[in-house]
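Chemist: sequence plus predicted model, see below.
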Amino acid sequence: MAAASAFGLLPAAVTPADAQDAAGTGALKLADPKPFSFDALKAEAKAMAGQPYKPPMLPAHDIVQQLNYEQWGRITFNTDEALFAAGPGAFPVTFFHLGMFFAKSVDMLVVKDGLSREIVYDQAMFNIPADSPARQLPKGIGFAGFRVQEPRGGKLDWRHNDWAAFLGASYFRAIGELYQYGQSARGIAIDTAVADRPEEFPDFTKFYIETPAGDGDTITVYALLDGPSVTGAYRFLMTRGKGVTIEVEHTLHLRKDVERLGIAPLTTMYWYSETAKPTAIDWRPEVHDSDGLALWTGTGERLWRALNNPPRTTASAFSDVSPRGYGTLQRDRIFDHYVDGVYYDKRPSVWVEPLADWGHGAVQLIEIPTDDEIHDNIVAMWVPQEAAKAGNAYAFHYRQHWLAYEPFPAPLAKVTATRLGRGGQPGLPRPQGSRKFMVEFLGGPLETLPFGTVPEHVVTASRGTIGPYQITEAVADGVPGHWLTSFDLTVDGQDPVELRMYLKSGDKTLSETWLFQYHPF
């Protein structure tokens, strides 16, 4: 229990070794068993919503604050102490230590046969340098989070490789099929980018890790969420396959009114790309975890919204009914476009697939200015149309796909790049207020166009004038189905312009619809 841990106290009792081994916990110290079920966790979350919010404890805060990023990084988990290190199941589970940036203690419990037992923190579980301030921490202080290691006997050494992690507030993430971490997901987003209202970051305060029944490729975790405005109960069914899929089922209860309630939020980073890059801002050609938001609407339309690093925080809403899915994707997979050893070319794309009818609402995209890659400045989430009032209850069920590309590709040409330049033509005076847009499309029906057929582009703008220069032509690289469309936009003022374009031939749609929010400068 986190509150007890804050005072350096151990739970009342520890189970004998034989009971621990039966649960696959080895030498871990466990508290007394208590009944557990997902229904009981839901009932607990509902009951908490009727009570005043109690902020989580910050145990031994003065010492924990000495564990800066460097000090914290020197503390590693002793994998011999991993949960399920010798089975059952394929995936050992290891734990994160507390530190300056992850100072809240989170309860970790293991579940077997309807009983849960809290895992008791012990310094012996971690490799702690002799001069580390962590050695001054009291017994039973608790953990910051956990991660799921690669399978024993797999192609990677499980002791040094993990594929899913839960750490900080309600954040979690997974690697995709290219074995690289990148963007994150959250359990919930509360009032993100709402004017005159601070964003709220509820916490997962308890994790219940279910003991696997066999050696399958799925591990189940339950979590209790608590925050000033919301409580919730979550179940995560996490499967390690080609990439990672995480099936999320949760119930929510609001303590307070919420202006922007974000369901299934994805958080990623976009600094700059080939679209627009200030001169000499950085030596790399591109820096981003994701380059676009893809949407599959309830009516079946496929949309691609290229991301921005805007001059000011912006919120875009894509209204929909019963959406089929959305995701923040990394489509640019060419290493030379990044030239960086942190492998932006391998960052996972994440697709959210609703497993129930979500009704009326909007996928909202929040874009926040950033001047560095350390800031996650992009949020995409589903916001229900109904006002989020105190006392409301919600139930959502969806699946996340952590892959290289979207899991349900459309049979249409895809947008592969968005580029901006000066309007007009070389050798002629460049008109004031004119900007040239060049959009690349690839694949789909473009690959099988009859010789001599040129696609028609259909472009609209929320304001300004399109033209006079517009052209669609095949890219001269010998790649079948690789086309480029360019057009000029002339606009006055600095208010954003919403652009929309797609390719067609006759009455046949050839491409997904390209969307872009242009900020004149």
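Modeler: On my side now, so go ahead.
Chemist: going by C-alpha atoms from here, please, whenever you check contacts or count neighbours.
Modeler: Will do.
Chemist: looks to me like M438 is in a helix.
Modeler: No: assessed with DSSP: H, G, I helix; E, B strand; the rest coil, M438 is strand; it does not lie in a helix.
Chemist: burial measure for the closest residue to it other than its chain neighbours, as a count.
Modeler: Leaving out its chain neighbours, the residue that sits closest to M438 by C-alpha to C-alpha, 6 or more residues apart in numbering is S486, at 4.2 Å. Here the number of neighbours of S486 (other C-alpha atoms under 10 Å) works out to 19.
Chemist: my guess is Q470 meets D488, correct?
Modeler: Yes: counting by C-alpha atoms under 8 Å, D488 is a contact partner of Q470 at 6.7 Å.
Chemist: more crowded one of these two?
Modeler: Regarding Q470 and D488, a neighbour count based on other C-alpha under 10 Å identifies D488 as having more, with 23 against 16.
Chemist: okay, now the one to match up with it:
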Amino acid sequence: MFDRLLNAPLKDTSSMLLTLFLSCSTGLTAGRLSAEDPCLAVGSYKDLCRLAEHLSTQPHQPRASLPAALANIAYEDYCSISFRPQRATWWGKSPTYFETFHRGFVQRDRVQIFTISESETTAIPFSKDDFVYGGSLDAATVPDDLGHAGLKLLHTLEGASEAQELLTFLGASYFRGRSGDTRYGTSARGLAINVALNQDEEFPYFRAFWVVRPQPGDRTVEILALMDSRHVSGAYRFQFAPGSQESRLDVECQLTFRSQPEKIALAPLTSMWMWGDGLQGPPRDRRPACHDSDGLLVRQQVKAGQPAHEWTWRAFARQSYPSVSRIAVDKLTGFGLMQRNRAFYHFDDHNARYDLRPSVWVTPTTPWTDGHIELLELPGAHEGIDNIAAYWVPGGSQAQSKRLTLAYSVAFFAGDHKQQSYVSRATDLRLDRHPGQRTVDLEIRFSGPAVAEMAAESPIQIDTDALRAKVLSKRSERTETGDRLVFLTVQLLEDAPAELAVQLLDGKRVLSERFTYLCPPQTPEFVYPAVYTRQE
């Protein structure tokens, strides 16, 4: 049955467009260190859970202020502040070490950082000696007790000659990871509150981190984090396993709510999609595509107690307004924002190298049932602003729980999900609109062993569903490489975008993932600033 997706414009578009870009400017006061600071008593995740629970009984504290010289600093001057590598904690003493981020520009939150070594907790104080101040910023205007903005973890992978930056925590509850063979792209967050509603979103933030010093031979690094916001206090434990082909974070968290928000979003992912399959870019930008990821992939158990799983692929689309789509899920077994197309010629960008951006996949290790995956797509002004978000919205008692305990993993890797190796995937989409006729021709390419192994003369069923549209014709062709091209002609019945779904079957045997797409009647119009087109 076709999963009906909610797609509707949101009223508060101006704040919505900025939240994903400027979210790291939110937070609250993380007080200066004192001998009585309870953070110094945290030596384990259990200790942190007790601290977070106690914090939830206290009134929420306002954000820390930022000196004017740093609050008003230009982006270029902020980027000119660089950390001195030899000042990093454990530099030269361990294959894993970390640096800190300087506060300034939109990085306003004051964050405390500690290390835990042999059950001893030690504060990492802010020091101007850790940084090189370039640009126009006068280091004398920087307070000696400024505090940190976040941290970055560096690790020397097996067989590598030098360390690479593989994980960062910076801004609100954002974190980014990558494997050795990818670059930073899609980000993750600890939690989102009241996202995609007609009100201001609340951004919880990590106000303190504890990095546990790894022992010789350890393959993971443990990082504890204390979350805080108006509605919630939370304890997080991250176990980071860096890798050349895949880096993974195992996440445990306990959330205690001061008051119940209207909506919570778990394991949020944030990305960027400007144009690509189904949408052309600006006339003066020669790049065929511009995106950190090209679709949302969802894996769910079809019926409780049965081993069968269903894969749903939602190719990204941009409307001229912020839109929200929902995919109902009985039992979630995974979801992610994927950079499926990794051919360099698909992007033709020597600078951004979008072909090297990672896919990011969330796997629950505690039951996530009776909820939905929500996809937020914003128009986006340019590629410097993240305009895509996906997250799990729980239902039932989990959505109203005073205390919530979760466990899941977040993996960063190149390309497709390895467990999807047999089922055929939608790897290309082309649209041809007919002005004045309200019809659209779609060409969808399905690739993978399930269709490649089918004989050329074997019939394949094309199962389609359409909401606010009618499928006028459908057929498929086998290519020389064994792929299947599916051709649809669709008549759009309303002014609102049509919701389409396509899946290939051989009798009752599923051959492909379930391709879904939000297709507007007309090509959305966008104004791209000239400064962001590469040919200006």
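Modeler: The structure has been received and is ready for your questions. The structure presented is a predicted model; accordingly, all values stated were derived computationally and were not measured.
Chemist: the residue nearest to M438 of the first structure falls within a helix, correct?
Modeler: No: using three-state DSSP, the secondary structure at S486 of the first structure is strand, not a helix.
Chemist: so who does it touch?
Modeler: 436-439, 469-472 (C-alpha atoms under 8 Å, 6 or more residues apart in numbering).
Chemist: of all those residues, which comes closest to R331 of the first structure?
Modeler: Comparing these against R331 of the first structure with C-alpha to C-alpha picks out V439 as the nearest, at 14.0 Å.
Chemist: what's the closest non-adjacent residue to that closest one?
Modeler: Excluding the flanking residues, the one nearest V439 of the first structure by C-alpha to C-alpha, 6+ apart is T418, at 4.7 Å.
Chemist: which position in the second structure pairs with that neighbour?
Modeler: Aligned by TM-score structural alignment, T418 of the first structure pairs with L429 of the second structure.
Chemist: my guess is that match meets R445, correct?
Modeler: Yes: counting by C-alpha under 8 Å, L429 of the second structure touches R445, with 6.6 Å between them.
Chemist: okay, these two: which has more neighbours?
Modeler: For L429 of the second structure versus R445, the count of surrounding residues by other C-alpha under 10 Å is larger for R445: 21 against 18.
Chemist: for the more buried one, give its distance to L157 of the second structure.
Modeler: According to C-alpha to C-alpha, to the nearest Å, R445 of the second structure stands 37 Å off from L157 of the second structure.
Chemist: can you check F114 of the second structure too?
Modeler: From F114 of the second structure to L157 of the second structure the distance is 24 Å (C-alpha to C-alpha).
Chemist: the more surrounded of those two?
Modeler: Looking at F114 of the second structure and L157 with other C-alpha under 10 Å, you find the greater number of neighbours at F114, namely 22 against 18.
Chemist: OK, contacts around the more buried one?
Modeler: Contacts of F114 of the second structure by C-alpha under 8 Å, 6+ apart are 40, 121-124, 208-211.
Chemist: who wins for neighbours among the residues you listed?
Modeler: Counting by other C-alpha under 10 Å, top hit in the contacts of F114 of the second structure: W210 with 27 neighbours.
Chemist: aligned to it, what sits in the first structure?
Modeler: Using TM-score structural alignment as the criterion, W210 of the second structure maps onto Y208 of the first structure.
Chemist: hang on, its match in a strand?
Modeler: Yes: applying three-state DSSP, one finds Y208 of the first structure inside a strand.
Chemist: where is the longest helix in the second structure?
Modeler: helix 45-56 (DSSP state H).
Chemist: that one maps to which residues in the first structure?
Modeler: So helix 45-56 of the second structure sits over residues 38-49 in the first structure, by TM-score structural alignment.
Chemist: the next helix or strand after the longest helix of the second structure vs the first structure - mean distance after superposition?
Modeler: Using DSSP states H and E, the helix or strand that follows helix 45-56 of the second structure towards the C-terminus is helix 68-71. Helix 68-71 of the second structure differs from its equivalent in the first structure by a mean of 1.4 Å after superposition (mean C-alpha distance after the TM-score superposition for the first structure).
Chemist: what residues does helix 68-71 of the second structure touch?
Modeler: 103-106, 108, 137, 141-142.
Chemist: over to stretch 498-515 of the first structure?
Modeler: 301-306, 410, 412-415, 441, 444-446, 454-463, 516-518.
Chemist: one step back: would you turn the contacts of F114 of the second structure into a markdown table with distance to V329 of the second structure?
Modeler: Shown next, in a markdown table, are those (distance: C-alpha to C-alpha, whole Å):
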| residue | distance to V329 of the second structure |
| --- | --- |
| L40 | 42 |
| T121 | 42 |
| T122 | 44 |
| A123 | 43 |
| I124 | 43 |
| A208 | 34 |
| F209 | 34 |
| W210 | 35 |
| V211 | 35 |
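Chemist: for the residues you listed, which one is nearest K263 of the second structure?
Modeler: Minimum distance to K263 of the second structure across the contacts of F114 of the second structure is 24.6 Å, recorded for A208 (C-alpha to C-alpha).
Chemist: give the aligned range of the longest strand seen in the second structure in the first structure.
Modeler: The residue-count maximum for a strand in the second structure (DSSP state E) belongs to strand 323-338. Alignment of strand 323-338 of the second structure against the first structure: residues 314-329, by TM-score structural alignment.
Chemist: report the buried residues of the matching stretch.
Modeler: Neighbour-count burial for stretch 314-329 of the first structure, counted by 16 or more other C-alpha atoms under 10 Å, picks out 314, 319-329.
Chemist: does F166 of the first structure count as helix, strand or coil?
Modeler: Classified using three-state DSSP, F166 of the first structure is strand.
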